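Visitor: Provided below are the primary sequence and the corresponding predicted coordinates.
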Amino acid sequence: MAKKSEPKKLRITLVRSVIGNTEKHKATVRALGLHKINQSVVQEDSATLQGMLRKINHLVKVEEQVE
């Protein structure tokens, strides 16, 4: 039987300030759990997360989490 593959984990780091961006961009950054510049969070990769990252790709750095 094939094993279920675990979803990839992504490390998301806020690298630019949200000052001067739209309210939607600020809300997206907060929804990811980011509050300060250079703060990182680890999230499971999903279609919803990909959409959020596409919206604020100019503010964050995304890396694949190595276990």
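Guide: Looks like it came in fine.

Visitor: C-alpha only now, for contacts and for neighbours.
Guide: Noted.

Visitor: what about the most centrally placed residue in the chain, which helix or strand?
Guide: The structure's the chain has its C-alpha centroid closest to Ile12; by C-alpha atoms, centre = their mean the separation is 4.3 Å. Following DSSP states H and E, one finds Ile12 within strand 9-14.

Visitor: try this one next to it:
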Amino acid sequence: MAKKNDVKTIKITQTGSPIRREKGQRETLVGLGLNKMHRTVEKKATPEVLGAVKKVQHLVTVEEA
């Protein structure tokens, strides 16, 4: 049985280039640990991370880990 505190993990892969994007979008990618194309990181699906992913959803792909 899952506990309340269990948070899913997601894999985030950068698929788009931050060139000619707003500064905030580039900073969001760096904050997520993505700064090069096709780099993948695993993060817990917290509201903060999901909000950051939504901000750059056109530059990343997300899948459950």
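Guide: Received the coordinates, thanks. Because the structure is predicted, anything quoted here is derived from the model rather than measured.

Visitor: Can you list the neighbours in contact with the strand holding Ile12 of the first structure?
Guide: Strand 9-14 of the first structure has contacts (C-alpha atoms under 8 Å, 6 or more residues apart in numbering) with 34, 36-45, 59-66.

Visitor: before we move on, what about stretch 44-59 of the second structure?
Guide: With C-alpha under 8 Å, 6+ apart as the test, stretch 44-59 of the second structure has contacts from 7-10, 14-18, 25, 28-29, 32, 43, 60.

Visitor: again, 10 Å this time
Guide: By C-alpha atoms under 10 Å, 6 or more residues apart in numbering, the surrounding residues in contact with stretch 44-59 of the second structure are 6-18, 24-26, 28-29, 31-32, 37, 43, 60-62, 64-65.

Visitor: Which residue is the nearest non-sequential neighbour of Glu42 of the second structure?
Guide: Closest residue to Glu42 of the second structure apart from its sequence neighbours, by C-alpha to C-alpha, 6 or more residues apart in numbering: Lys11 at 4.5 Å.

Visitor: hang on, the earlier thing: mind reading off the mean deviation between the strand holding Ile12 of the first structure and the second structure?
Guide: After superposition onto the second structure, the mean distance of strand 9-14 of the first structure to its aligned counterpart is 0.2 Å, using mean C-alpha distance after the TM-score superposition for the first structure.
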